[in-house]
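1. Structural data only, the sequence is not supplied:
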């Protein structure tokens, strides 16, 4: 996906299509390219703004640790630079944590927000220890061993076996992550707070999408909070990566939600 660089911003982004603004945030070890199969299905009706979050893709990867708030502030600055007053903000996995931080502090800049294969829950103690181990490992070994080991688990088991081209693409994108950025982001996720109340207290429409076979953010975690304007959808047969496992269905759900606002 072609990226542009805004003068003075630490992040790069893609800007595709016309219509209401739809901001799509990728997950850990991803980039704007995570959305490369979804954006073509949306850009005929929406202006899709797709950044490489701090530390990922072609964006800057300064020394960490980062915070989820810092990632969200980068998105806020991007909307300011693009003079976008309001947008629908959707985040995949780590991007969902970022969307929640944005919605907590800048709700006036949103017409709606949502989580895709993500959760408002914080890490438990075991999860926090794993984040620390990941940060230490990628700084010690580089990102390749971690991505090779982890990426198959991001797909539903059957999909990991048969979707070899899709898995190879996720691996390729992951290998491009700067180890500093990966470590900084892992520690940011480790420190994120419980944000169930952001969803519960919000007056905005919320979209929650889960994969029926997601072992990382299963439906019970993805749907841990809701408000009266929440839309909940399960993509059956998908794991944590419906962006590659079921892009047409994911795009359909996003479009249906955004068009209903």
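-> Here it is on my side, so go on. All figures in this text were calculated on a predicted structure; none of them were measured in a lab. Residues are numbered from 1 along each chain as shown.
2. alpha carbons only for contacts and neighbour counts from here, please
-> Fine.
3. where do the strands sit along the stretch 101-250 of the chain?
-> Remark: strands assigned in the stretch 101-250 of the chain by DSSP state E, counting those that start in this stretch are 110-116, 206-211, 230-235.
4. how many degrees apart are the longest one and strand 230-235 in direction?
-> This means strand 110-116. 30 degrees (axes from the mean of the first three to the mean of the last three CA atoms, to 10 degrees).
5. what's the answer for the second one, then?
-> Relative orientation of strand 206-211 and strand 230-235, computed by the same axes, to 10 degrees: 20 degrees.
6. just checking, what packs against strand 206-211?
-> Using 3 or more CA pairs under 8 Å, 6 or more residues apart in numbering; DSSP states H and E, the elements in contact with strand 206-211 are strand 110-116, helix 219-222, strand 230-235.
7. Quick check: buried residues in stretch 152-167?
-> Under the neighbour-count criterion of 16 or more other CA atoms under 10 Å, stretch 152-167 has 152, 153, 154, 155, 156, 157, 159, 160, 166, 167 buried.
8. hold the first one in mind and look at this next one:
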């Protein structure tokens, strides 16, 4: 079972972090949601307080592990929010574990598969984590996730959070990201599951979302990829307004 944290009461919202993150990525968002909701944050395998289980190796395995954890702690029909890698996991939950959620917010993330050049970049990053000092690798990777106007201390905080992850965790995350399926069609084919996409105006790491449907909502924050850290108030307001509309 994945490590988890819980705060507040009411309708349940599950927050899932991204690559080399942990529940701490949402430290500014949780208090803004816990005044109205039961907020659960998870640590994905090899990140935060969670180990990489021996039987978890693929994105479908990760979706199953998340669903089993939520079932074990008594969470039913939650709104599941995934940031970056967590958003990819939410797409897989919609595809293979739809009973585990009622609605999905995919934030600073997207439903498409990696093109070949991105896949090669993931493979190269795995090799770097296996052979180079951790700090060198994350300091080379993470500038792409921040905008020039983001406070430098936010960048340093993100770097510190990455140290809660392990090389095994980085390998697992990058492998599942690299090998994930394209779930854009799945989302369109499941109109019973409302989906919110939140993008950042200055998030250069994600493509534009071109999906349209009555069950699909789109919103934007003036931010980089790290909106949960840099614009928590704006993100929390968007989430609350969307949930209230469901």
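-> Sure, I can see it. Owing to the predicted nature of the structure, the values given are computational and were not obtained by experimental measurement.
9. TM between them?
-> Overlay of the two chains. TM-score (TM-score structural alignment, normalised by the length of the second structure): 0.95; 245 aligned residues with a CA RMSD of 1.5 Å.
10. Among the strands of the stretch 101-250 of the first structure, which comes closest to residue 258 of the first structure?
-> Closest of those to residue 258 of the first structure is strand 110-116, at 8.2 Å (criterion: CA to CA).
11. which element follows the strand or helix carrying residue 69 of the first structure toward the C-terminus?
-> Under the criterion DSSP states H and E, the helix or strand holding residue 69 of the first structure is helix 68-81. The helix or strand immediately downstream of helix 68-81 of the first structure is strand 87-92, counting by DSSP H and E.
12. For that following strand, name the packing helices and strands.
-> Using 3+ CA pairs under 8 Å, 6+ apart, strand 87-92 of the first structure sits against strand 21-25, helix 94-105, strand 110-116.
13. And the contacts of the helix holding residue 69 of the first structure?
-> 6, 9-11, 51, 53-54, 85, 97-99, 101-102, 185, 188-189, 192 (CA atoms under 8 Å, 6 or more residues apart in numbering).
14. Just give me the match in the second structure for residue 114 of the first structure.
-> Superposed on the second structure with TM-score structural alignment, residue 114 of the first structure falls opposite residue 105.
15. ok, that match - contacts?
-> Listed by CA under 8 Å, 6+ apart, the contact set of residue 105 of the second structure reads 79, 80, 81, 82, 87, 90, 195, 196, 197, 198.
16. cool, and residue 56 of the first structure?
-> So, once contact is read as CA under 8 Å, 6+ apart, residue 56 of the first structure ends up touching 29, 30, 31, 176, 177, 178, 181, 182.
17. Could you single out the nearest of those residues to residue 61 of the first structure?
-> residue 181 (4.8 Å).
18. Now for the closest one: which residues touch it?
-> Contacts of residue 181 of the first structure by CA under 8 Å, 6+ apart are 54, 55, 56, 61, 62, 63, 64.
19. Could you single out the nearest of the residues you listed to residue 235 of the first structure?
-> Using CA to CA, those come closest to residue 235 of the first structure at residue 56, 26.5 Å.
20. Output the longest helix belonging to the second structure.
-> helix 116-131 (DSSP state H).
21. Where does it end up in the first structure?
-> The aligned range for helix 116-131 of the second structure in the first structure is 125-140, by TM-score structural alignment.
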